[in-house]
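> sharing a sequence plus its predicted fold:
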Amino acid sequence: MKAILIAGTKSGVGKTTITLGLLGALKRRGLKVQAFKVGPDFIDPGLHALLTGIPSHNLDTWMLSNEENIKIFHKYANLSDISVLEGVMGLFDGAPGSAEHGSTAHLAKILEVPVVLVIDCHGLARSILPLIKGFLEYDRAVPIKGVILNRVGSPNHEAFLRRIIASDFPELNVIGAIPRKDEMLIPSRHLGLFTAGEIKDDIGIINEITDRISKAVDLDTLLEIAWKGERIPCEPSGKTVGVFSAPEVTIGVPMDEAFCFYYEENLDALRRAGAKIARFSPLRDERLPEIDAIYIGGGYPELYAKELSQNTSIIGELRKRVLNGMPCYGECGGMMYLSRGIYLEGGDFYPMLGVLPFSVRMLPFLKSLGYREVEFLRDTILGIKGLRARGHEFHYSERVDEFSMEHCAYSSKNALGKAMGDKGFVEGNILSSYVHLHFLSNREIARNFVNRIKETIE
């Protein structure tokens, strides 16, 4: 098996588009391709899956231990011919206050996977040399083996850059050069690129990206410099990846354009703890599936507020079940759906489930962004008082009404250790928060959730 990591000098240099093109191009060669995303992002893994046909997995050295990252990587890399990892931000950018945790560079060193650095060459000539030199020498333990030149101005520009790079860095491979006129853009909005669910039917965009990267990048050289490793057993003896014990409970998981932000490892952790995952759409389905609990992840409920609000059959059934004690966990967009309703920026209000004692309003600016470590202030469906877990927060909304301290679920700190105030709401079998928790930051979470569900239905 092989692996390569696509990193950037900064955000916005084209990592995602180039990664998507590489996934498509490698798959066209008949290879089984596994994608990974460095960092807490939800949108990029969804786009990866469009190209590979299988889930992409997040790796993050701030939210998860080195051991967990290595385990996740080898577990899925074992099943593929080549793994392509997409980095986060710039190569050395990570959690605030940390020398390297959360960065692409840190993960590359832990996994020992070669790095291909994407450089935005618009307006660059000889100045590209000190740029490359700085990245190569800043941390020599990071295995940078090649570069991809993006937004190259002309054939002459490309030839010049290739010549000076070969002269100053003869061991560094120029894997490809992508003309500026061939820029490929996936539409974006306040939380990032459009999601996979929104562009899945636009085969034209997917094929165009694959076509252009296939022509611009030397796949043979990419495969040659890729990490080559032995397949190692990552599962206990007798177990197969993706095969779980017979489920004891069923957890409903909304999965559509409005709700699609889930860490794949969270769902796998629940399956391993004894849960069956039943997916459904609050936008289109008229009835809930047969479920014992609900886990509502993040997404874009504000963009579909009218449609969600008008599906009164689902709202009514779900409200009744939750108020009658069915365990319910909602994070970020899921919390918004559980609230009294959503105020859009223009002032329009759309009622939601109303099982939480507050509404949510959209803002024209970013309200909160960053890593979070939470400590449970009281017993909840995910864990007892004192349990700690890590996750991430990113939203353009805020609660309109606050609630009493007795209902605060967590105390929260950012990556710098600064207190961020109490987070989340807890009452009975309801838990909700803006924080997207990663269940493998504390393996007790999934077991606790499933055990609480079993107690409820017994």
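The structure has been received and is ready for your questions. Numbers count the residues shown, from 1 in each chain.
> only C-alpha atoms for contact and neighbour calcs from this point on.
Noted.
> strands along the stretch 101-250 of the chain, start to end?
115-120, 144-152, 173-179, 188-189, 192-193, 227-228, 249-254 (DSSP state E, counting those that start in this stretch).
> tell me the angle of the third one relative to strand 144-152?
An angle of 10 degrees separates the directions of strand 173-179 and strand 144-152 when computed by axes from the mean of the first three to the mean of the last three CA atoms, to 10 degrees.
> just how off-centre is the strand or helix carrying Asn266 within its chain?
Applying DSSP states H and E as the criterion places Asn266 in helix 264-272. Distance of helix 264-272 from the chain centroid (CA atoms, centre = their mean, to the nearest Å) equals 14 Å.
> again with stretch 10-20
15 Å.
> quick one: terminal-to-terminal distance for that stretch?
End-to-end span of stretch 10-20 (CA to CA, to the nearest Å): 18 Å.
> for that stretch, give me every contacting residue.
Applying CA atoms under 8 Å, 6 or more residues apart in numbering, the contact partners of stretch 10-20 are 6-8, 44, 47-48, 51, 84, 86-91, 118-120, 150, 184-186, 209-210, 213.
> return a PyMOL selection command for the buried portion of the residues you listed.
In PyMOL, this line selects whichever of the contacts of stretch 10-20 come out buried by 16 or more other CA atoms under 10 Å:
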select buried, resi 6+7+8+44+47+48+51+84+86+87+88+89+90+91+118+119+120+150+184+209+210+213
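> of the contacts of stretch 10-20, which belong to helices?
Taking DSSP state H as the definition of helices, the contacts of stretch 10-20 contribute 44, 47-48, 51, 209-210, 213.
> I figured Thr104 hits Gly94, correct?
Yes - the criterion here is CA atoms under 8 Å, and Thr104 meets it with Gly94 at 7.4 Å.
> the structure to be compared is supplied as follows:
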Amino acid sequence: MDRAAVCPALLIAAPASGQGKTTVTAALARLHARAGRRVRVFKCGPDFLDPHWHQLASGHPVHNLDLWLNGEHDLRARLHEAAASSDLILIEGVMGLFDGEPSAADLAVKLGIPVLAVIDAGSMAGTFGALVHGLRHYRLGLPWAGVLANRVASEGHEKMLRASVRGDDLGREPAGIDAGWLGGLRRDTGFALPERHLGLTVASELPDAMARLDALADAMAATPLGQLDVTGWQRWAVHFEAQAERPVAPLLRGCTVAVARDAAFCFTYPANLDTLRALGARLVFFSPVADEAVPDCDAVWLPGGYPELHADALGKGTRCRAALAAHVAAGKPVWAECGGMMPLFEGLTLADGSRVPMWGLLPGEVAMQPRLAALGPQRWDTALGELRGHTFHYSLTTSPLAPVAHTVPGGRFGRPEAVYGQGPVRASYFHAWFASNPEATAQLFLAETA
């Protein structure tokens, strides 16, 4: 194996959430993918929704990158693998450039990846340049590519924004892309990617998703950044070092894991599926929303998603509920995380106050909340070591069950999450990153976990 792979790469960041990082990342991915180039996209931090758009735009699976969640070795290995077979790599940041522990800026500095700043330029002119200056110079040693203005009002507005950007600290007039001005995208409601309470709407739910991406790509093609070919992108070439392989023991060899997968159970990291396969598991899929019976299997995984948006279908379904109950009665393991856990309880109270009876495999109730209930990194200290993950939910659960364990917040401001257990069922708001501890992951699908 070559010790390094060289590939142009950008980390698309912003001063805050809502500036247009996902829009710009998806636009660039679609622009280059439809030109026949191999584009690999990654997403900083734990996120299930933005990757759906990036996968559609690029045509390739999208993995998450986080120095804490992945660990540096895993992160570097994924980037090296992508760089060895790609024309360019795009990494969408998370929140603001310097937000979080670790932040997107930490990742950029650690790996030497140039930062493309996306700034919502609405209602500003000269201050745009001050924001650019601050983002560029706040962190010593931050690799920098330039800035792209989003939601630009007019040609005149774009000229003012461009004039506010300086190529260095000497106050010279900007000279285009070499001075860090990478262009502007006009304000257009047709470019907006629709959102709901957990983030962006999943791309597969929108019949015009590809048309939206093509419109974004067309707009990007008119910018200096969009007009660069692969040769032009070489200014942002990064050396990605190869990592020593860490083989995974086939602890799930001969085990079939049934994975719920549909509009209600769609929060699945591709890396988690890869980890299960590396452990030797055979994966089969089923749809609780379509009331499909659980396939013949040794264990079930119920990932997170939007059960609250499909509560009636889930509550009325009988085949899936009966098959899952039979699976549990046979003593076969179930791992349910966040939205995958919610239907296991007796009832789900929706945001409008109505209660929908659920599957009743665990005692207790779940209620949607008007605002975010928990967010942040978490770890589960299992008997086989630390399993890392995160939490992000708009519901709360009450249950007479005494938790079999609690997760530990990975940040200063988090709170623990309960891990419920009854018989072979384990359930929690905790979203696990399986690759952080394959041995502990295997136990979720083999036996009781304390």
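Sure thing, it's come through. Note that this is a predicted model, so its numbers are computed, not measured.
> so which of Thr104 and Gly94 of the first structure has more stuff around it?
More neighbours surround Thr104 than the other of Thr104 of the first structure and Gly94, with 32 against 23 (other CA atoms under 10 Å).
> so Val152 of the second structure makes contact with Ser123?
No - using CA under 8 Å, Val152 of the second structure is not in contact with Ser123, being 9.0 Å away.
> of the two, which one has the most company?
Neighbours were counted for Val152 of the second structure and for Ser123 using other CA under 10 Å; Val152 has more, 22 against 11.
> and the nearest residue to Leu135 of the second structure once chain neighbours are set aside, how far from Lys332 of the second structure?
Nearest non-adjacent residue to Leu135 of the second structure, counting by CA to CA, 6 or more residues apart in numbering: Pro15, 7.3 Å away. Per CA to CA, Pro15 of the second structure is found 47 Å from Lys332 of the second structure.
> same thing with Ala108 of the second structure?
44 Å.
> same check, this time on Leu193 of the second structure
The separation that Leu193 of the second structure has from Lys332 of the second structure, given CA to CA, amounts to 41 Å.
> what about Glu308 of the second structure, neighbour count?
Using other CA under 10 Å, Glu308 of the second structure has 20 neighbouring residues.
> what's it aligned with over in the first structure?
Residue pairing (TM-score structural alignment): Glu308 of the second structure is matched to Glu302 of the first structure.
> isn't there a helix covering that match?
Yes - Glu302 of the first structure sits within a helix when classified using DSSP: H, G, I helix; E, B strand; the rest coil.
> now do the contacts for it.
258, 342, 344, 362.
> correct me, but Met358 of the second structure touches Gly315?
Yes - in this structure Met358 of the second structure lies within contact range of Gly315 using CA under 8 Å: 4.9 Å.
> next, show the common contact partners of these two.
The contact lists of Met358 of the second structure and Gly315 share Pro343, where a contact means CA under 8 Å, 6+ apart.
> which one of those two has more residues nearby?
Higher neighbour count among Met358 of the second structure and Gly315: Met358, with 25 against 22, using other CA under 10 Å.
> where along the stretch 251-400 of the second structure do the helices fall?
In the stretch 251-400 of the second structure, the helices defined using DSSP state H, counting those that start in this stretch lie at 270-278, 311-316, 319-329.
> ok so, going back, more neighbours, Ala108 and Lys332 of the second structure?
Neighbour totals were compared for Ala108 of the second structure and Lys332, and Ala108 leads with 23 against 20 (other CA under 10 Å).
> ok, the more buried one touching Pro143?
Yes - with contact defined as CA under 8 Å, Ala108 of the second structure counts as touching Pro143 (6.8 Å).
> before we move on, the earlier item: and of the helices of the stretch 251-400 of the second structure, who's closest to Thr127 of the second structure?
Smallest distance to Thr127 of the second structure across the helices of the stretch 251-400 of the second structure (CA to CA): 40.4 Å, for helix 270-278.
> angle of that closest one against helix 50-58?
Using the same axes, to 10 degrees: helix 270-278 of the second structure against helix 50-58 is 90 degrees.
> give me the stretch of the first structure that helix 270-278 of the second structure matches.
Using TM-score structural alignment, the residues of the first structure aligned to helix 270-278 of the second structure are 264-272.
> that stretch vs the second structure, average offset?
Mean deviation of stretch 264-272 of the first structure relative to the second structure after superposition (mean CA distance after the TM-score superposition for the first structure): 1.1 Å.
> center of the second structure, which residue is that?
Asp47 (2.3 Å; CA atoms, centre = their mean).
> quick one: map it onto the first structure.
By TM-score structural alignment, Asp47 of the second structure lines up with Asp41.
> related to what we said a few turns ago, tell me what the helix holding Asn266 of the first structure is packed against?
Judged by 3 or more CA pairs under 8 Å, 6 or more residues apart in numbering; DSSP states H and E, helix 264-272 of the first structure is in contact with strand 57-59, strand 275-280, helix 444-457.
> what's the angle from the longest one to helix 264-272?
Put simply, helix 444-457 of the first structure runs at 40 degrees to helix 264-272, going by the same axes, to 10 degrees.
> ok now helix 444-457 of the first structure, how far from the chain's centre?
Counting by CA atoms, centre = their mean, helix 444-457 of the first structure comes out at 25 Å from the chain centroid.
> same check on the first one?
Averaging C-alpha coordinates over strand 57-59 of the first structure and over its chain gives two centres that are 7 Å apart (CA atoms, centre = their mean).
> got it, and stretch 328-343 of the first structure?
The mean C-alpha position of stretch 328-343 of the first structure is separated from the chain mean by 20 Å, CA atoms, centre = their mean.
> which residue range of the second structure does that stretch align onto?
By TM-score structural alignment, stretch 328-343 of the first structure lines up with residues 334-349 in the second structure.
> quick one: end-to-end length of that stretch, please.
Across stretch 334-349 of the second structure, first to last residue, CA to CA, it's 23 Å.
> what about the counterpart of Asn58 of the first structure in the second structure, distance to His54 of the second structure?
Superposed on the second structure with TM-score structural alignment, Asn58 of the first structure falls opposite Asn64. According to CA to CA, Asn64 of the second structure stands 12 Å off from His54 of the second structure.
> now what about the match of helix 270-278 of the second structure, what contacts it?
By CA under 8 Å, 6+ apart, stretch 264-272 of the first structure touches 55-58, 244-245, 247, 276-277, 438-440, 443, 446-447, 450.
> give the contact list for Tyr434 of the first structure.
331-333, 335, 393-395, 423-424.
> out of those, which are buried?
331-333, 335, 393-395, 423-424.
> looking at the residues you listed, which one is closest to Val322 of the first structure?
Out of these, the member with the shortest distance to Val322 of the first structure (by CA to CA) is Met335, at 13.1 Å.
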